[in-house]
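Student: Sequence first, then the predicted structure:
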Amino acid sequence: MKDNHFNQLLLLLLATLFISSSGALGKFIDMPVPVIIWMRSIIASVLLYGFCRYKKYRLALRTRKDLILFIISGLFLATHWITYFYALKLSNVAIGMLSLFVYPILTALIEPLFIDTKFDPIYIVLGVMVLFGIYILAPEFNLESAHVKGALFGLLSALFYSIRNIISKQMVSRYNSTSIMFYQITIISVVLLPVLWLQDSSNIETQYPYIIILGVITTAVGHTMLVNSLKHFTVSTASIISSVQPILGIIIAFIFLREIPTWNTFFGGTVILLTVVIESLRSQKKNKALFKSK
């Protein structure tokens, strides 16, 4: 039993490592961002379709309302990926990934606007901590600064990701998580198809190995492994472990891109990740209390 738990923990860490590669790959791939996202999506959608058929997951839509929710959530996932990759291109992997990782706090702040759930005032404190961390990342608010632009795009990406997750949460009781991911990235593939003619994709001959890694390892394999880990761990536990993604991303960027984080990045990132861990631990305790009350 202990060996099985250890093996599942290793698989979750491996999934986290795979997903963490998105930062370095997004920064390194020399192609227009919308083209990168389309290629990432089409590769991953084909693989996830095959996986869903192999696992015999239900792919038929139940209602027209579900189709609308899939389209809306797919559009938010697309804007999340696009703004995230622009954050990476404009600044660096550290700022892009750390700015994105405010999404757990953003989700907690805006969730009461979408779902009938009670707002907890502690989120205001955590939100202030996040803003302080972002300020340390880019202390001089100058829109001409690449770091400020990167941080702002990262925050925007976090907002889009939070909304996408809130919408997706309404569908997990009716659809398998992998099926939801398949539909969302398939919608991205359809919506972004025109960019192949509108933007320059001639560089694909030199970039396709990295695009394949992004589509296969980072997106299809990494996210599927992460979803599968939820069978063995709580969402809170998975969130805490996943919060090491920016750290792994920074290490990968240092090894392959020679990006060296500044002290501002180190201290600001510490504050941001601390808020993520605090919220994850609080959520875990809350879920345990709710389980006991039942």
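Tutor: The structure has been received and is ready for your questions.
Student: all contacts plus neighbour counts: C-alpha atoms, from now on.
Tutor: Fine.
Student: buried ones in stretch 145-162?
Tutor: For stretch 145-162, the neighbour count (16 or more other Cα atoms under 10 Å) marks 146-162 as buried.
Student: I meant stretch 250-260, not that one.
Tutor: Buried residues in stretch 250-260, defined by neighbour count with 16+ other Cα under 10 Å: Ile250, Ile251, Ile252, Ala253, Phe254, Leu257, Glu259.
Student: quick one: the helices in the chain?
Tutor: Remark: helices assigned in the chain by DSSP state H are 2-28, 33-55, 64-90, 93-100, 103-114, 122-137, 146-169, 177-191, 195-198, 204-213, 222-229, 235-242, 245-257, 263-293.
Student: and these, which is most packed in?
Tutor: Comparing those by mean neighbour count (mean count of other Cα atoms under 10 Å), helix 93-100 ranks first with a mean of 30.
Student: helices or strands next to that helix in the packing?
Tutor: Judged by 3 or more Cα pairs under 8 Å, 6 or more residues apart in numbering; DSSP states H and E, helix 93-100 is in contact with helix 2-28, helix 64-90, helix 146-169, helix 245-257, helix 263-293.
Student: Helix 2-28 and the fourth one, what's the angle between them?
Tutor: Spelled out, it's helix 245-257. 60 degrees (axes from the mean of the first three to the mean of the last three Cα atoms, to 10 degrees).
Student: contacting residues around helix 245-257?
Tutor: Identification of contacts with helix 245-257 by Cα atoms under 8 Å, 6 or more residues apart in numbering yields 16-17, 19-24, 28, 93-94, 97-98, 101, 259-261.
Student: From the chain's centre, how far out is that helix? Work that out for me.
Tutor: Distance of helix 245-257 from the chain centroid (Cα atoms, centre = their mean, to the nearest Å) equals 16 Å.
Student: The structure to be compared is supplied as follows:
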Amino acid sequence: MPFFSRNRNLLILHGTVLVWGFTGILGALINLSAVHLVWYRVIIAFVTLFIYFKATRTSIKLPGITLLKLFFTGALVGSHWILFFQAIKSSTISVALVCLSALTLFTAILEPFISRKKISKLEIFTGLLIISGIILIFKFETKYTLGISLGLCSAFCASLFSIINSRQVQKHPASLISFYEIGGAIVWISLYLLISGGFNSSMKLHNSDLIYLLILGIICTSVAYVAGVSVMRELSAFRVALITNLEPVYGIMLAFLFYGKKEHMTLGFYTGAVIILSAIFIFPYLKNKIEKHRIDKLLPQV
């Protein structure tokens, strides 16, 4: 791959991850409940992706059984986003982002059972490090117990639909998977709002809310997703995974930039956050090394 093409894709990927990190800022700025916020977000994202498919003349046809699976997975996607934004509103952006990093822990626990894979010692070790970081944060940030719990639940939902998607993406385009899951999320959230009486005056948008929601739905969801998928054609999965792990780092830096003292946490929080983020960064590096070593052992000696 040419030098400039590789660097261009790396720049796009870093920009995409930075945009994803910005979603926490928008969640804190929008004056809506988490459920209403996500309802608007998924509608805007769905419409934007539909326009993108029409403009690029992309077929959106999928088998009926696949559509049904993606529809139900959409409930997990919607729950993940609602819990994440509620975690922000119940604590801080930094707390929500660090707790979301526990996705690696839940995946290490759940994937062997769901996909019937052999349990990885490296994944268990990484999970134990993340658990120690979470316990430390719980110990020092007791006033944010609800936010931490919601953040962890959000990570759990994200882990479940990520494992499901890892199977679907082997058969269908990632963009279509996202499109139909977002569509499913719209239906499930709408049903919840209908049953709970959530379609009321509290959904009214202020001008600033509308602007932030458009940024969240179009740039932070649709555009960022398409950009993130496009670079995967030229960058290795390892490099993509490593850079994607920067999302909580970028998000916390942006939170400090926008909110300053409000995002200031205790030393215990930062110690726990460093343990969690270190585990997440070390995991793909060690995994790559182990896989490379296995391949080298299988190759014939010259």
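Tutor: Looks like it arrived, so ask away. Every value quoted in this text rests on a predicted model; they were computed, and no experiment measured them.
Student: where does the TM-score land?
Tutor: Once superposed, the chains reach a TM-score of 0.91 (TM-score structural alignment, normalised by the length of structure 1), with 290 aligned residues with a Cα RMSD of 2.1 Å.
Student: Leu196 of structure 1: which of the helices and strands packed on helix 93-100 of structure 1 is closest?
Tutor: Nearest to Leu196 of structure 1 among these is helix 64-90 (15.0 Å), distances taken as Cα to Cα.
Student: Output the contacting helices and strands for that closest one.
Tutor: When contacts are defined as 3+ Cα pairs under 8 Å, 6+ apart, helix 64-90 of structure 1 packs onto helix 2-28, helix 33-55, helix 93-100, helix 146-169, helix 177-191.
Student: Okay, angle between it and helix 146-169 too, please.
Tutor: Using the same axes, to 10 degrees: helix 64-90 of structure 1 against helix 146-169 is 160 degrees.
Student: Next, the angle helix 33-55 makes with helix 64-90 of structure 1.
Tutor: For helix 64-90 of structure 1 against helix 33-55, the angle by the same axes, to 10 degrees is 130 degrees.
Student: Test my guess that Phe140 of structure 2 contacts Tyr270.
Tutor: No. With contact defined as Cα atoms under 8 Å, Phe140 of structure 2 does not count as touching Tyr270 (9.9 Å).
Student: Export the buried residues of stretch 250-260 of structure 1 as a markdown table, with columns for distance to Thr218 of structure 1.
Tutor: Output for the buried residues of stretch 250-260 of structure 1, formatted as a markdown table (distance: Cα to Cα, whole Å):
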| residue | distance to Thr218 of structure 1 |
| --- | --- |
| Ile250 | 15 |
| Ile251 | 16 |
| Ile252 | 13 |
| Ala253 | 15 |
| Phe254 | 18 |
| Leu257 | 17 |
| Glu259 | 20 |
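Student: Just give me the closest of those to Phe182 of structure 1.
Tutor: Set against Phe182 of structure 1, the nearest of those by Cα to Cα is Ile252 (27.1 Å).
Student: measure the closest one to Leu281 of structure 1 for me?
Tutor: As judged by Cα to Cα, to the nearest Å, Ile252 of structure 1 and Leu281 of structure 1 stand 27 Å apart.
Student: Nearest the middle, which residue of structure 1 would you pick?
Tutor: When structure 1 is reduced to its mean C-alpha position, the nearest residue by Cα atoms, centre = their mean turns out to be Tyr161, at 6.8 Å.
Student: Which residue in structure 2 aligns with that one?
Tutor: Mapped onto structure 2 by TM-score structural alignment, Tyr161 of structure 1 lines up with Ala158.
Student: returning to what we had before: Phe233 of structure 1: which of the helices and strands packed on helix 93-100 of structure 1 is closest?
Tutor: Closest to Phe233 of structure 1 of these, according to Cα to Cα: helix 2-28, at 8.7 Å.
Student: Quick check: the closest one compared with structure 2, mean distance?
Tutor: Helix 2-28 of structure 1, aligned to structure 2 and superposed, deviates on average by 0.8 Å (mean Cα distance after the TM-score superposition for structure 1).
Student: Run through the neighbouring helices and strands of that helix.
Tutor: Looks like helix 2-28 of structure 1 contacts helix 64-90, helix 93-100, helix 222-229, helix 235-242, helix 245-257 (3+ Cα pairs under 8 Å, 6+ apart).
Student: and if we set it to 10 Å?
Tutor: Using 3 or more Cα pairs under 10 Å, 6 or more residues apart in numbering; DSSP states H and E as the contact test, the elements touching helix 2-28 of structure 1 are helix 33-55, helix 64-90, helix 93-100, helix 204-213, helix 222-229, helix 235-242, helix 245-257.
Student: To Leu131 of structure 1, which of those helices lies closest?
Tutor: Comparing these by Cα to Cα, helix 93-100 comes nearest, at 9.8 Å.
Student: and that closest one, how far from structure 2 on average?
Tutor: Its aligned residues in structure 2 lie a mean 0.4 Å from helix 93-100 of structure 1 after superposition (mean Cα distance after the TM-score superposition for structure 1).
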